[in-house]
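Engineer: below are the sequence and a predicted model; questions follow.
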Amino acid sequence: MVYVTRGLLDVLLDLAEDAEPKELDVTLSSTPAEKFDTDLGLDPETPVLTHFVLPEAGWPVSAVFGMDIGTPAGRGRARFVTHPQGRLEVTQRDHLAAVVLVAVPPWDERSYAAFDRSGRQLELVVLDVEPPQESLA
């Protein structure tokens, strides 16, 4: 089972619509359920997808050295990819992770799903909660 916040999913679908007809590939980060102010009714260690890393972060170094420096260490075990002219499934061209959220037009409630890296569909649960506040200090 994969958990994602409503806010993150809404932002990702907006990004996908804005990027169309180009494909989008975004690294996602999670927050353990225990970090939320609200009791989610989940095991405390359960990851909830809450954040994304801008696709352009670290691009120049990635292009030259083939290293992804735009993703913070320990994060990015999930990806959000779009198929503007494709089907709602994982393809061989997708940048795979442990969990891959795939979206297709029209970018609404029926146009996204979660998959594991082998292409098996996973149950996706959208939570109407705000992630905990983070600070840089």
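Structural biologist: Thanks, I have it.
Engineer: alpha carbons only for contacts and neighbour counts from here, please
Structural biologist: Noted.
Engineer: what is the neighbour count of residue 45?
Structural biologist: By other CA atoms under 10 Å, 11 other residues sit near residue 45.
Engineer: report the contact partners of it.
Structural biologist: By CA atoms under 8 Å, 6 or more residues apart in numbering, residue 45 lies in contact with 32-34.
Engineer: same thing with residue 79?
Structural biologist: Residues counted as contacts of residue 79 (CA under 8 Å, 6+ apart) are 25-28, 95-97, 99-101.
Engineer: which ones among these lie within helices?
Structural biologist: Among the contacts of residue 79, DSSP state H puts none in helices.
Engineer: which SS state does residue 61 fall under?
Structural biologist: With DSSP: H, G, I helix; E, B strand; the rest coil as the basis, residue 61 sits in helix.
Engineer: hold the first one in mind and look at this next one:
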Amino acid sequence: MSDDTTAVGNETTPGTETESDRATDRAVDESERQRVHVTRGLVDVLLDMAEEAEPASMNLVLAPTPAGEFDDDLGLDPETPVLTHFYMAEAGQSVSAVFGMDLGTPAGRGRARFLTHPQGPFELTERDDLAAVVLLAVPPWEGRTLAAFDRAGRKLKLVVLDAEPPREELD
């Protein structure tokens, strides 16, 4: 059977999809949504910062770069977000305090957060600032004590990529 035909009953009809094909596509889509991609460099910096900040907790906004913007082929769909940057919480705080607006994070960024729980637990709590994706770390500040969660607290698969994000230049 060629790639552009699918089985329907005992016959093959070009261009038709079976319910099984649609279920497989939905499972692949769901599997991709349950993955969070992050560069090793960002993970290393975040864990180092968490260790230096201990016993204080951290709460940083993370920003992605589409996989297609990397110089190297990451083997991902070009639109797949890869977490590559963070924004310091202090940026824009004086304006935020007066006007209640977060001006420290560029528009369209910040759908992910990095949080630490220096005294535990290794799960999201009701006190945490949530985002679509939350990277949570606990001591000892290592890769095995870093995990990704969705806003409902469900654990996601964290994929650490050995890739350098594209260089950004100021105009």
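Structural biologist: Yep, that arrived. Note that the structure is a prediction, hence the values are computed from the model and not measured.
Engineer: hmm, back to that, which of the contacts of residue 45 of structure 1 has the most neighbours?
Structural biologist: Counting by other CA under 10 Å, top hit in the contacts of residue 45 of structure 1: residue 33 with 22 neighbours.
Engineer: map that one across to structure 2 for me.
Structural biologist: Residue 33 of structure 1 maps onto residue 67 in structure 2 when the alignment is built from TM-score structural alignment.
Engineer: show me the contacts for the closest residue to its match other than its chain neighbours.
Structural biologist: Closest residue to residue 67 of structure 2 apart from its sequence neighbours, by CA to CA, 6 or more residues apart in numbering: residue 78 at 4.8 Å. Neighbouring residues of residue 78 of structure 2 by CA under 8 Å, 6+ apart: 66-69.
Engineer: swap the cut-off to 7 Å and go again
Structural biologist: Going by CA atoms under 7 Å, 6 or more residues apart in numbering, residue 78 of structure 2 touches 66-68.
Engineer: between those residues, which sits nearest residue 162 of structure 2?
Structural biologist: The closest of the contacts of residue 78 of structure 2 to residue 162 of structure 2 turns out to be residue 67 (CA to CA; 12.6 Å).
Engineer: is it correct that that closest one is in contact with residue 76?
Structural biologist: Yes. The criterion here is CA atoms under 7 Å, and residue 67 of structure 2 meets it with residue 76 at 6.4 Å.
Engineer: the helices in structure 1, which residues?
Structural biologist: 6-19, 59-65.
Engineer: quick one: closest of these to residue 52 of structure 1.
Structural biologist: Nearest of these (CA to CA): helix 6-19, 7.8 Å.
Engineer: what does the closest one rub up against?
Structural biologist: Contacts for helix 6-19 of structure 1 (CA under 7 Å, 6+ apart): 24, 50-51, 82, 107, 126-128.
Engineer: any quick ChimeraX command for the buried ones out of those?
Structural biologist: Only the buried entries of the contacts of helix 6-19 of structure 1 go into this ChimeraX selection, using 16 or more other CA atoms under 10 Å:
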select :24,50,51,82,107,126,127
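Engineer: between the contacts of helix 6-19 of structure 1, which sits nearest residue 3 of structure 1?
Structural biologist: For the contacts of helix 6-19 of structure 1, the nearest to residue 3 of structure 1 is residue 126 (6.0 Å; CA to CA).
Engineer: show me what contacts the closest one?
Structural biologist: Counting by CA under 7 Å, 6+ apart, residue 126 of structure 1 has contacts 3-6.
Engineer: before we move on, what about residue 152 of structure 2?
Structural biologist: The contact partners of residue 152 of structure 2, taken as CA under 7 Å, 6+ apart, number zero.
Engineer: what's the counterpart of it in structure 1?
Structural biologist: Counting by TM-score structural alignment, residue 152 of structure 2 corresponds to residue 118 in structure 1.
Engineer: try residue 86 of structure 2
Structural biologist: Per TM-score structural alignment, the equivalent position to residue 86 of structure 2 in structure 1 is residue 52.
Engineer: returning to what we had before: want to throw the helices of structure 1 into TSV with mean neighbour count?
Structural biologist: Formatted as TSV, the helices of structure 1 follow (neighbours: other CA atoms under 10 Å):
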stretch	mean neighbour count
helix 6-19	17
helix 59-65	12
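Engineer: switch the ones you listed over to TSV; also include distance to residue 74 of structure 1.
Structural biologist: Shown next, in TSV, are these (distance: least, CA to CA, whole Å):
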stretch	distance to residue 74 of structure 1
helix 6-19	19
helix 59-65	18
